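Engineer: return a 3D structure for these sequence lines:
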Amino acid sequence: MNKKATVLDTSAIRRSLTRIAHEILEKNKGVDGLVLVGIKTRGTPLAERLRRKIAEIEGVEVPIGEVDITLYRDDLTNMNESKEPDLKETKINEEISGKTLILVDDVLFTGRTVRAAMDAIVDQGRPSQIQLAVLVDRGHREFPIRADFIGKNIPTSHEEVVVVELEETDEQDQVSIYER
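Structural biologist: A predicted model of the protein is given here:
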């Protein structure tokens, strides 16, 4: 793959997350009843960063969790039968029934990951609502899913790949576009 461009650097990611934190607080009129849930792998550190930003702004730490969508994927049956899925743990220690859940992910593309995450969440409880925060929305939806909070819209072609790198998982913060 050839790198076309870096579209977000460390500072731009920080600014985007600060803006998203403010938008979450404004839309929900504060932190009461909020729970942040990151979709593994890169949604989890983004949710933690949002938690810290919200704590800086409001002085309150919002409960946080993480969800593994592996068993909820709609392409699990298409995988090689000899290959076992790589299961990670879903950890939502907070009671989510009746709460406003902010689902956090790095890239919104077809909507299939978000659909799988919502299925996994509903197995844990019945939130009053689920809102979606993403660092990047690249378009090309296959499901009727829309983000409530977006760091950056990046129109892409199907031949392009959006790569999110985060300090916690990749030792640097940046979002780049590659050509296949």
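
Engineer: alpha carbons only for contacts and neighbour counts from here, please
Structural biologist: Noted.

Engineer: any idea how far Gly125 is from Ile64?
Structural biologist: Between Gly125 and Ile64 the computed distance is 15 Å (CA to CA, to the nearest Å).

Engineer: second chain to compare with the first, below:
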Amino acid sequence: MNQKALVLDEQAIGRAMTRIAHQIIEKNKGIEECVLVGIRTRGIHLAKRLAVKIAEIEGSPILVGELDITLYRDDLSIKTDNQEPLVKSSDIPFDINNKKVILVDDVLYTGRTVRAGLDALMDIGRPSAIQLAVLVDRGHRELPIRADYVGKNIPTSGVEKIVVELLEVDHADQVCIYEK
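Structural biologist: A predicted model of the protein is given here:
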């Protein structure tokens, strides 16, 4: 793959996360009854970053959980090439019943990852609402899913790939477009 463009650098990601934090607070009229749940892997780190920004703004913490959707994916047989899927545990150490759950992920593409996340959440409890926050929305939806909070819309072609790199995982903060 060849890098085509750097679309978000460290400062732009920080600004996007600050904007999303403000939008979450505004839409929910504060953070009472709100929790953040990040989808493994990068969604977890983004959820933790949002929690820090929300706490700075509101002056009180917001709970953060981690969601593993591996067993809820509809493409397991395609992606695993007959290998056992690597399942990590979800870590949501609080009750999500009657809470506003903000599901956090790095890239919204076909909508299938989010659908798996919704299924996983519903197996854990019954939230009063589920909202979706993503750093990047690249289009190409296959399911009727849309994000409530988007850091940046990046329309892409079918031969392009969005790669999100975060300090916690990749030792860099950037979003790039690559051509396959």
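
Engineer: what are the contacting residues of the helix ranked longest in the first structure?
Structural biologist: Using DSSP state H, we find that the single longest helix of the first structure is helix 10-28. For helix 10-28 of the first structure, contacts defined as CA atoms under 8 Å, 6 or more residues apart in numbering pick out 30-31, 49-50, 53-54, 133, 135, 149-152, 172-174.

Engineer: likewise stretch 100-112 of the first structure?
Structural biologist: 33-40, 42-44, 46-47, 73-74, 114, 127-145, 147, 162, 164.

Engineer: quick check on these: which are buried?
Structural biologist: In the contacts of stretch 100-112 of the first structure, burial by neighbour count holds for 33-40, 42-44, 46-47, 73, 114, 127, 130, 132-139, 147, 162, 164, counting by 16 or more other CA atoms under 10 Å.

Engineer: aligned counterpart of Met165 of the first structure in the second structure, please.
Structural biologist: To be clear, residue 165 of the first structure is Glu; Met isn't right here. Aligned by TM-score structural alignment, Glu165 of the first structure pairs with Glu165 of the second structure.

Engineer: what's the neighbour count on its match?
Structural biologist: Neighbour count for Glu165 of the second structure, taken as other CA atoms under 10 Å: 18.

Engineer: who touches it in this structure?
Structural biologist: By CA under 8 Å, 6+ apart, the neighbours of Glu165 of the second structure are 171-175.

Engineer: for the closest residue in space to Gln131 of the first structure that isn't next to it in sequence, grab the count of nearby residues.
Structural biologist: The shortest distance from Gln131 of the first structure to any non-neighbouring residue, by CA to CA, 6 or more residues apart in numbering, is to Ile102 (4.8 Å). Using other CA under 10 Å, Ile102 of the first structure has 21 other residues around it.

Engineer: so Ile102 of the first structure sits in a strand?
Structural biologist: Yes: under DSSP: H, G, I helix; E, B strand; the rest coil, Ile102 of the first structure falls within a strand.

Engineer: that one and Glu56 of the first structure: what is the separation?
Structural biologist: 18 Å.

Engineer: Gly151 of the first structure now?
Structural biologist: Separation of Gly151 of the first structure from Glu56 of the first structure (CA to CA) stands at 19 Å.
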